[in-house]
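Trainee: sequence-free structure coming up:
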């Protein structure tokens, strides 16, 4: 029986991968990084003191340990990747980069049913990001999971397209980060953005086949976890600054929506933030009525309590520092429940 089985983000959680801050390396400020982060003009001159980097890594690992204990105490199996080698350099025929981290399995791996898919990511520094997870992927494959990898992209400079008010990735080859997806049983909502294109949505549509419906949307500039979550069938969590009722995908528009006010600001340890304050709504569900929430997000916790969801608070200090929250830094590989139609 496959150890991989997850069709949505709310069924009771049985097994999860948490990332690691070990090996964290700041990538070069190249065209792909500027396209994703839109950093300040002087970003290339940023230098991180070794003591600051060590503190960030240590504190992030402490926070992961806290989350792991909460999950384990709740009966969830917690898995971790192999620590990556810091400052690992590599090159293609056309560009070179430095591997960044193994913090965010949600970005580089997509779980759909018993499938786990390595995503064709647009950031050059994330080209080999699934490497630290390979031993886990082999174990899941040996258990019966379907392990796929999207075509490895070439990522020429022409990939990175700018239009008035937004950035996109060109339609040269299939591209997406797995965190572009909103999973809802037979329906998958794919955010077309600066980390995912329509070519990528079509590739996913053909690979998954008629059992799944891949819907294209454009809700935000990159990943969806700081903009919208499906908490359970009929209930959404939505970013009050980025969305209005009319912008929610039509298929979900009749559902009740909790509108999140601007979250508390954790601050950041480096010269400029890799995420907005909205990383505070980046949450992980243990089930339809229990959700792991950053401990400083007390307003969000109260909003969840009002709809009968128990917020489980856990310390998470560096979401804005390295650009990923609880949802980004985790990957639910097994949840109870069957593939179903919720629409």
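Mentor: Nice, I can see it. Note that the structure is a prediction, hence the values are computed from the model and not measured.

Trainee: CA only for contacts and neighbour counts going forward, please
Mentor: Fine.

Trainee: residues contacting residue 91?
Mentor: Going by Cα atoms under 8 Å, 6 or more residues apart in numbering, residue 91 touches residue 97.

Trainee: same deal with residue 228?
Mentor: Residue 228 sits next to 236-239 when contact means Cα under 8 Å, 6+ apart.

Trainee: what about it, distance to residue 250?
Mentor: Distance of residue 228 to residue 250, computed by Cα to Cα, to the nearest Å: 14 Å.

Trainee: here comes the other one, which I'd like you to weigh against the first:
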């Protein structure tokens, strides 16, 4: 990475240097959307829950915000500077800041002879803030030629809306109308990055209409179908079709996981094939791989495929898989052919979620890597702690964030990494990408699920 660069992130595991943490201020219970089911509470309450929309209770917002603030404090304890805008962080010359950081790390590595001493890198943290003096609020009506919405979502989960691909920030073309303008609230931060980093690129795919008629097969789809039935049988049997059609480009940033030159993309309720095609055409020097999960047609990839560290000359690469949502055996062959070891994440410690939760309990694998040997997980996930710390030897930092399940995410969801000590390395040299790109994804019926046996015999 050139010393003048700020935006630089190619993987999920390289040493973290600059990250954005979301905010719960002003968040609302959203309107219904045909994109995907919002509420994951008890089925007998669904009809009542769907009738609830508008500002969330102040007490719950305060609890969620306290947990996000605690995450920022936790990062500050890891030698982190917390600021409300990057102008505060980079008021010094960027070249001097990054040079000083690297010099201190080099000196530490040369003089430190105690193997038990952990050297903490400096990580900068920013938070989305209102561009005016008014508090953030999302309880005002939106209207475009294609839809009307009484409420917006909020800014708790920047990972859904923004992604860094190398030196490029991409604003995701979300299909959820209540998030149509969400990236606008990050424009002050994005313009600060633009002014400070002459190498930054900034892209937005064609803005989707979010029209319930143009983009979706059935406006009332999620009222007619049980999400468990959809995941277990309908999704794979239909050729991985969801209510989201292929008329427009659509994906959330959290449908993407970055692993250097190779980027993985989940076919889901929020990401269609057109989104993958746009990424392949826009970033021809990267390789984008479609991932299908036969028992999971819900949204986002960062609870199902979690890379921990890459292969080295002395060890396998490690990637976590969600045992509730196993991937296809054919698509995991890329990992086994390139010295990646697949590890099944333990079941979550509790499946209980609040009635108005926007997420299921399957967020235990939604973790944030500070580097390839240190991760942050939710504090109640003791089975995950035992796996990562006791069995795999990771430094594990625990953080309370359970309230944020109600607001749409886990630790990975509520962050967006902007800079890591990273490069566009090739961790999957053994592959036939041209052949993969010829697959007809609109008629795809492979349903053989990956298992430990597939890895052992590869």
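Mentor: Good, I have the coordinates. All values reported here derive from a predicted model rather than from experimental measurement.

Trainee: got a TM-score for the pair?
Mentor: TM-score of the superposed chains, computed with TM-score structural alignment, normalised by the length of structure 1, equals 0.92; 338 aligned residues with a Cα RMSD of 2.1 Å.

Trainee: which parts of structure 1 are helices?
Mentor: For structure 1, the helices defined by DSSP state H cover 31-37, 50-73, 105-108, 134-142, 198-208, 298-306, 319-322.

Trainee: need the winner for burial among those helices.
Mentor: helix 105-108 (a mean of 27; mean count of other Cα atoms under 10 Å).

Trainee: relative to structure 2, which residues correspond to that helix?
Mentor: Per TM-score structural alignment, the counterpart of helix 105-108 of structure 1 in structure 2 is residues 158-161.

Trainee: returning to that earlier point: just give me the closest of the contacts of residue 228 of structure 1 to residue 305 of structure 1.
Mentor: residue 237 (12.8 Å; Cα to Cα).

Trainee: identify the residue of structure 2 aligned to that closest one.
Mentor: Counting by TM-score structural alignment, residue 237 of structure 1 corresponds to residue 320 in structure 2.

Trainee: and that match, how far is that from residue 349 of structure 2?
Mentor: In terms of Cα to Cα, residue 320 of structure 2 sits 17 Å off from residue 349 of structure 2.

Trainee: comparing the two, which residue is more hemmed in?
Mentor: Shown here are residue 320 of structure 2 and residue 349; by other Cα atoms under 10 Å, residue 320 has more neighbours (18 against 14).

Trainee: check contacts around the residue lying farthest from the centre of structure 1.
Mentor: Most distant from the centre of structure 1: residue 93, at 28.6 Å, with distances by Cα atoms, centre = their mean. By Cα under 8 Å, 6+ apart, the contact set of residue 93 of structure 1 is empty.

Trainee: translate it into the numbering of structure 2.
Mentor: So residue 93 of structure 1 corresponds to residue 145, using TM-score structural alignment.

Trainee: same thing with residue 340 of structure 1?
Mentor: Under TM-score structural alignment, residue 340 of structure 1 pairs with residue 425 in structure 2.

Trainee: before we move on, what about residue 149 of structure 1?
Mentor: Looks like residue 149 of structure 1 aligns to residue 204 there (TM-score structural alignment).

Trainee: nearest residue to its match other than its sequence neighbours?
Mentor: Spatial nearest neighbour of residue 204 of structure 2, excluding adjacent residues (Cα to Cα, 6 or more residues apart in numbering): residue 171 at 5.0 Å.

Trainee: count the residues that sit near that neighbour.
Mentor: The number of residues near residue 171 of structure 2, taken as other Cα under 10 Å, comes to 23.

Trainee: what's the local residue count around the corresponding residue of structure 1 for residue 15 of structure 2?
Mentor: Correspondence of residue 15 of structure 2 to structure 1, assessed by TM-score structural alignment: residue 12. The burial count assigned to residue 12 of structure 1 is 19, neighbours taken as other Cα under 10 Å.

Trainee: surely residue 12 of structure 1 is in contact with residue 335?
Mentor: Yes: counting by Cα atoms under 8 Å, residue 12 of structure 1 touches residue 335, with 5.4 Å between them.

Trainee: of the contacts of residue 228 of structure 1, which is the nearest to residue 155 of structure 1?
Mentor: Relative to residue 155 of structure 1, and with distances defined as Cα to Cα, the nearest of the contacts of residue 228 of structure 1 is residue 239, at 30.9 Å.

Trainee: one step back: so the match of residue 237 of structure 1 touches residue 346, yeah?
Mentor: No: the pair residue 320 of structure 2 / residue 346 is not scored as a contact, 9.6 Å apart, by Cα under 8 Å.

Trainee: contacting residues for residue 308 of structure 1?
Mentor: Residue 308 of structure 1 sits in contact with residue 289, where contact means Cα under 8 Å, 6+ apart.

Trainee: if you could redo that for residue 84 of structure 1, that was the one I meant.
Mentor: With contact set as Cα under 8 Å, 6+ apart, residue 84 of structure 1 has these partners: 22-23, 101-102, 132.

Trainee: change it to 10 Å
Mentor: 20-25, 99-103, 129, 131-133 (Cα atoms under 10 Å, 6 or more residues apart in numbering).

Trainee: next one: residue 36 of structure 2
Mentor: Shown in contact with residue 36 of structure 2 (Cα under 10 Å, 6+ apart): 175-176, 221-222, 227, 242-244, 268-270, 297-299.

Trainee: now for the helices of structure 1, which one comes closest to residue 286 of structure 1?
Mentor: Distance to residue 286 of structure 1, taken as Cα to Cα, is lowest for helix 50-73 among these, at 8.0 Å.

Trainee: report how many residues lie close to the counterpart of residue 251 of structure 1 in structure 2.
Mentor: Using TM-score structural alignment as the criterion, residue 251 of structure 1 maps onto residue 334 of structure 2. For residue 334 of structure 2, the neighbour count with other Cα under 10 Å is 17.

Trainee: so residue 334 of structure 2 touches residue 342, yeah?
Mentor: No: using Cα atoms under 10 Å, residue 334 of structure 2 is not in contact with residue 342; the gap is 11.4 Å.
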